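S.K.: Provided below are the primary sequence and the corresponding predicted coordinates.
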Amino acid sequence: MNVVPQPLPGGSALAGDYINRYETVAHLYGGDFRDKESRSKRAAWLDGSEQLRAGRADMVECLEQYNSRHNAHPAVTASLELLKQPGTLAVTGGQQSGLFTGPLLVVYKAMTIIQAAKEAAAQLGRPVVPLFWIAGEDHDWDEVNHTYVLNRSQEITRIKLDKPEDTRTSVSEIKIGEEHWKLLAEQLDGLLQESEFKPQIMQFVAESSQAGASMSDAFAKLMGSLFGRFGLILLDSADPNLRRLEQPFFATLLERNDELETAYLKSAAEITGAGYELQAAVTAGCANLFYIHEGTRLLLYKKDGRYADRKDTVSFTLEELQQQLEAYPQRFSNNVLTRPLMQDYVLPVLATVLGQGEIAYWAIPHHAFGVVGGEMPLILPRMSFTVIEGTLHKHMDKYQLTFEDVYKGLDERRQQWLAAQDELELEQRFEEAKAAFTTLYEPLVEQLGMIQAGLLKLGNNNKDKILDQISFLQAKAKDAVEKQNEAALRQWERIEFSLMPSGKPQERVYNLMYYLNRYGPEWIDGLMTIEPEFSGLHRIIYM
């Protein structure tokens, strides 16, 4: 495994400036992640604000219950024991639960969290534990119900799970029947090549989805089997036990809702005023909280002194909503702008690991942290990789292709290469034949027009038909050349499918199951030996 840096163009402009020109956006964030003093300063603030957060013992008890069900590993138990101790900090990061863990970027985020916690503990000389926050309270089923794998023919294949019920409830509340999980496992089994590791891979896939698990439960079990041995604690934001701990802070979010709205709008104006696009909606009158009514997650808005959803399915005064919170805390849920604040309430967050889109939208709650007496944690860019297997690397060398070539798209390079394989120069000769025919035929047609006007139109139509026939034969000749080079063109296609599937970075599309099946579960151990790099630089892993 050889790892080399390779910039990946694109992404959020705001995140790009955060990573590369922090001083230009420092006013939108809480500190420079590259500055060791920022870490020490953040740690000191957390020490002095312990009383502002949920009780540490209660929080750890909640995490112990959840991890004992889905992530029971001695290293996780050790992390939780550390977290019980006053002064222990956490590096966090999260993602929606995805089918078979979702895209590779989820794996890379977990890696970053673990490595960053280890580095911070060494630097600060105190315990820092890694924690992965599963966004199970989200209800965007279409975002998590599918994944992509490279099949036996090295083609992009989608595996999808249809929604068992038609509601907008949280992903963690949707139970998946064993028959559905079995069908998904059979699809995955049929797509993966036979390998010495396949029985083991399919076994832990099956174990993750037993007893009609939800998507979040299956996700947690898979993540635990992959990263539990590294001490990665898991948390589901939809955990009912967690919601009871969050209840006091939900009360704060209601009491200060107007101030929070002002803070969000202020940050949004600063972001757009600096020329950046908002990565999350900031709407006047939005309470930025969800209320769960009869299984459906409804976003609340403030209008006419009441809190209601867009369709007035529910409507409460502030006092009524506070009563609901006191009696039924499980009915309340964060949105994308309040979750960062809630995370800071329940955990001593030294730093949080984010992708580029997340880095951009985390600038929006910057002022909101101050409203609730908090301070924004440090933000670490997620490590980013593209995996290039040995055979594909050889193919790229053979055709003199760089990763940048693949990233930009191979159509033009492929056509240039194909043209070079045409030893008879058929393309050029066909074009010359058409030009020669036109040169000879057009004067004749014009002379015919002098004999009879109708012959001019007939002659032009005749010329076009002959040119069409020549072009038809030209296309057939091109097809024949492509057929002659079919094996080589297949190699070009595999390069593109593997590195930039559907024109997107590999890490945003493919699932890790193909790689585990190819290289074994130890592949994760190999990834964990890669030198940590928290600057947001994309890197190539040559297998």
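M.R.: That came through fine.
S.K.: use CA for all of it now, contacts and neighbours both
M.R.: Noted.
S.K.: Relative to the centre of the chain, find the outermost residue for me.
M.R.: Computed with CA atoms, centre = their mean, the residue of the chain farthest from its C-alpha average is Ile451, at 71.3 Å.
S.K.: and the strand or helix carrying Lys41, what other elements does it pack with?
M.R.: In this assignment (DSSP states H and E), Lys41 forms part of helix 36-48. If you count contacts as 3 or more CA pairs under 8 Å, 6 or more residues apart in numbering; DSSP states H and E, helix 36-48 packs onto helix 104-124, strand 349-354, strand 378-381.
S.K.: in the stretch 51-200 of the chain, which spans are helices?
M.R.: When secondary structure is read from DSSP state H, counting those that start in this stretch, the stretch 51-200 of the chain shows helices at 56-70, 74-84, 104-124, 141-144, 178-191, 198-208.
S.K.: Of all those helices, which one is nearest Leu298?
M.R.: Taking CA to CA as the measure, these were each checked against Leu298, and helix 141-144 came out nearest at 14.9 Å.
S.K.: Show residues contacting the closest one.
M.R.: By CA atoms under 8 Å, 6 or more residues apart in numbering, the list of residues contacting helix 141-144 from outside reads Gln96, Ser97, Gly98, Leu99, Gly102, Lys163, Val171.
S.K.: Next one: Lys463 relative to Ala75, how far apart?
M.R.: With distances taken as CA to CA, to the nearest Å, Lys463 is found 79 Å from Ala75.
S.K.: how far does stretch 308-319 sit from the chain's center?
M.R.: Averaging C-alpha coordinates over stretch 308-319 and over its chain gives two centres that are 33 Å apart (CA atoms, centre = their mean, to the nearest Å).
S.K.: Over to stretch 460-467?
M.R.: A distance of 54 Å separates the C-alpha centroid of stretch 460-467 from that of its chain, computed with CA atoms, centre = their mean.
S.K.: Tell me which residues of it come out buried.
M.R.: Buried positions in stretch 460-467, judged by neighbour count with 16 or more other CA atoms under 10 Å: Lys463, Leu467.
S.K.: this is the comparison structure:
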Amino acid sequence: MPTDCIPFRETNYFSDFICDYLDEKEALKGFYHHFPKLENFKAQIEEKKSNIKCHHEHSRKVLVDTLESQYNNLKTSELTAVNIESLNSENTFTITTGHQLNLFTGPLYFLYKIISTINLTKQLKATYPDYNFVPIYWMASEDHDFEEINYFNFKGKKIQWNSEQTGAVGHFNTQGLDDVFEVISAEFGPGKNAEQLKIWFKEAYLNHDNLADATRYLANELFGKQGLVVLDADDKALKRLFIPQMKKELLEQTAFKKVTETNSKLEELGLKIQVNPREINLFYIKDGLRERIIEEDGVFSVLETDLRWDKSELLSHLEEFPERFSPNVIMRPLYQEVILPNLCYIGGGGEMIYWLQLKSNFEAQKVTFPILLLRNSALIKSEKQAAKLTRLDISNNDLFLDRHTYINKRVRKISNIDVDFSAQIQHLESQFKALYDLAEQTDKSFLGAVKAQEVKQTKGLKHLEKRLLKAQKVKLADEIERCTALQEDLFPSQSLQERNTNFSELYLEYGDQLIPEITQALEPLKGEFLILNLK
């Protein structure tokens, strides 16, 4: 299983901000706690253990009871059952990733997030054998962005589930997915691997009543044997643990004040802020409703409804029905860290950036801020694709170039004439340097004329180079098309494979070896982009 790695910065698909975080740039150090290095987990363990004792001592029992209830009707692997039970112990900690309830897992990076999480728990156990580490997949069941999750891509086609339901997506019933099943059955075709995909889809979406249960089933089927624990935090008992933080948010608007201050500091560093806090960062959810809670002149209300409370009524309602209060993107990470004995959150680049906005709010709420780890990223090539790349002499780094640069570089490489005028332009510059010196010594008024002539001639050379390149592209069209088609296969729609392709495409080819092969290759703390050749 040959692999290669490229630094994230060199892929040109990751923001400078994320690359600066990976490089531990000094300017960002105030926005996170411990950097994700193996040796830093010891201090994180001690801090989290102390924080749980001070503020959330009974949270472990509530968490285990909730998980056992959620897994009640699910075929649970021995390792997952042991992991759930171990959460009762003060020496057990979690590593967590979160993801939306995308139809049939959505893009490939769903797998990479979870495998990164599982692999890190193994690495930590080997390094700190006195402790237990449990991989958690936190389902974003209270999310409302249905349009972001109601489809997956399969071989260039969009397989979509249409529904008029509203509110928290985890509550959505699975009606209408039988139509999607008919579509995917035709698309997947015959064969052992295709049949397995159809079984998973059918069991998940046609034999479960809601999207949260369906997603839990599917994640358990894919990763249960590796001990993954799937958590749906849309739960009354878990929300009850979060009441103190929700009270503070409702009455003091803590997150708004703290995160706004942090955002200003990040903007000074050139970050374009992704998530802005509201005055109150909680939604109200009930029976298809998911709307913001607002406060005006001491009266709390839910947008687009007639629901109204004064302060004491609201606090009573919170105590009685904590499950109706739902954290938004600013408060969800805090909720996670309150109810889990968590050490590290693993997420994508966008997630990492909004987590960097949140540390001051954690400090105000006296909750330990987790280690933040960028998930593994990978490009998977088939044996056939790898052979083509070798035959065409295309490097891994070349594949990451934008299409225009990729084609131009390819034309220059395979052309039997040199369509690179860099040397001529450099020679021209040296000639004009001599002319500048001559003008300086004779009549400085000629400097402008020399400059104008230099610009004109340089422009002419570049124009000629462009025309020759265009002519060569026409002449070499067939070979360029083959190279371009190969890049398009690996970078669909000129985006990263992991952000577009669904695992089903690869599973059809590799079957049960797919997840073990990826698991063997991904190293969560390595901090580089992986290129993986699968046979």
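M.R.: Sure thing, it's come through. Not measured: the values here are computed from a predicted model.
S.K.: the longest helix in structure 2 is where?
M.R.: Criterion DSSP state H: the longest helix present in structure 2 is helix 447-475.
S.K.: May I see the buried residues of it?
M.R.: Neighbour-count burial for helix 447-475 of structure 2, counted by 16+ other CA under 10 Å, picks out Leu447, Val450, Glu454, Thr458, Leu461, Lys462, Glu465, Lys466, Leu468, Leu469, Gln472, Lys473.
S.K.: Run the angle between the helix holding Lys41 of structure 1 and strand 349-354 for me.
M.R.: Inter-element angle recorded for helix 36-48 of structure 1 and strand 349-354: 120 degrees (by axes from the mean of the first three to the mean of the last three CA atoms, to 10 degrees).
S.K.: residues near the residue lying closest to Asp287 of structure 2 once chain neighbours are set aside, how many?
M.R.: Distances taken as CA to CA, 6 or more residues apart in numbering put Gly167 closest to Asp287 of structure 2, at 7.6 Å, once the chain neighbours are dropped. The burial metric for Gly167 of structure 2, expressed as a neighbour count using other CA atoms under 10 Å, is 20.
S.K.: from what I can see Gly167 of structure 2 touches Arg290, true?
M.R.: Yes. Shown here, Gly167 of structure 2 and Arg290 form a contact pair, counting by CA atoms under 8 Å, at 4.8 Å.
S.K.: what touches both of these two?
M.R.: Common contacts of Gly167 of structure 2 and Arg290, defined by CA under 8 Å, 6+ apart, comprise His144.
S.K.: name the helices or strands packed onto whatever helix or strand comes next after the longest helix of structure 2?
M.R.: Next along the chain after helix 447-475 of structure 2, taking DSSP H and E as the criterion, comes helix 477-490. Helix 477-490 of structure 2 sits against strand 378-382, helix 403-414, with contacts defined as 3+ CA pairs under 8 Å, 6+ apart.
S.K.: chain center to the longest one: distance?
M.R.: Spelled out, it's helix 403-414 of structure 2. Using CA atoms, centre = their mean, the offset of helix 403-414 of structure 2 from its chain centre is 31 Å.
S.K.: Superpose on structure 1 and give me the mean offset of that helix.
M.R.: On superposition with structure 1, the mean distance recorded for helix 403-414 of structure 2 (mean CA distance after the TM-score superposition for structure 1) is 7.2 Å.
S.K.: quick one: that helix to helix 477-490, angle?
M.R.: Helix 403-414 of structure 2 runs at 130 degrees relative to helix 477-490, counting by the same axes, to 10 degrees.
S.K.: give me the stretch of structure 1 that the very next helix or strand once past helix 403-414 of structure 2 matches.
M.R.: Downstream of helix 403-414 of structure 2, the next assigned helix or strand under DSSP H and E is helix 422-442. Mapped onto structure 1 using TM-score structural alignment, helix 422-442 of structure 2 covers no residues at all.
S.K.: other SSEs contacting helix 422-442 of structure 2?
M.R.: Right, helix 422-442 of structure 2 is packed against helix 447-475 by 3+ CA pairs under 8 Å, 6+ apart.
S.K.: what's the helix it packs on packed up against?
M.R.: Judged by 3+ CA pairs under 8 Å, 6+ apart, the packing partners of helix 447-475 of structure 2 are helix 403-414, helix 422-442.
S.K.: Please convert the ones you listed to a markdown table, extending it with mean neighbour count.
M.R.: Output for those, formatted as a markdown table (neighbours: other CA atoms under 10 Å):
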| stretch | mean neighbour count |
| --- | --- |
| helix 403-414 | 16 |
| helix 422-442 | 13 |
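S.K.: Is it possible to get JSON lines of those helices that adds distance to Met246 of structure 2?
M.R.: Conversion of those to JSON lines gives the following (distance: least, CA to CA, whole Å):
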{"stretch": "helix 403-414", "distance to Met246 of structure 2": "48"}
{"stretch": "helix 422-442", "distance to Met246 of structure 2": "62"}
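S.K.: Quick check: the aligned residue for Thr121 of structure 2 in structure 1?
M.R.: Aligned by TM-score structural alignment, Thr121 of structure 2 pairs with Ala117 of structure 1.
S.K.: same deal with Gln100 of structure 2?
M.R.: So, by TM-score structural alignment, Gln100 of structure 2 is matched to Gln96.
S.K.: Do a quick rundown of the strands in the stretch 301-450 of structure 1.
M.R.: Counting by DSSP state E, counting those that start in this stretch, the stretch 301-450 of structure 1 has these strands, from start to end: 306-308, 315-316, 332-334, 349-354, 378-381, 384-388.
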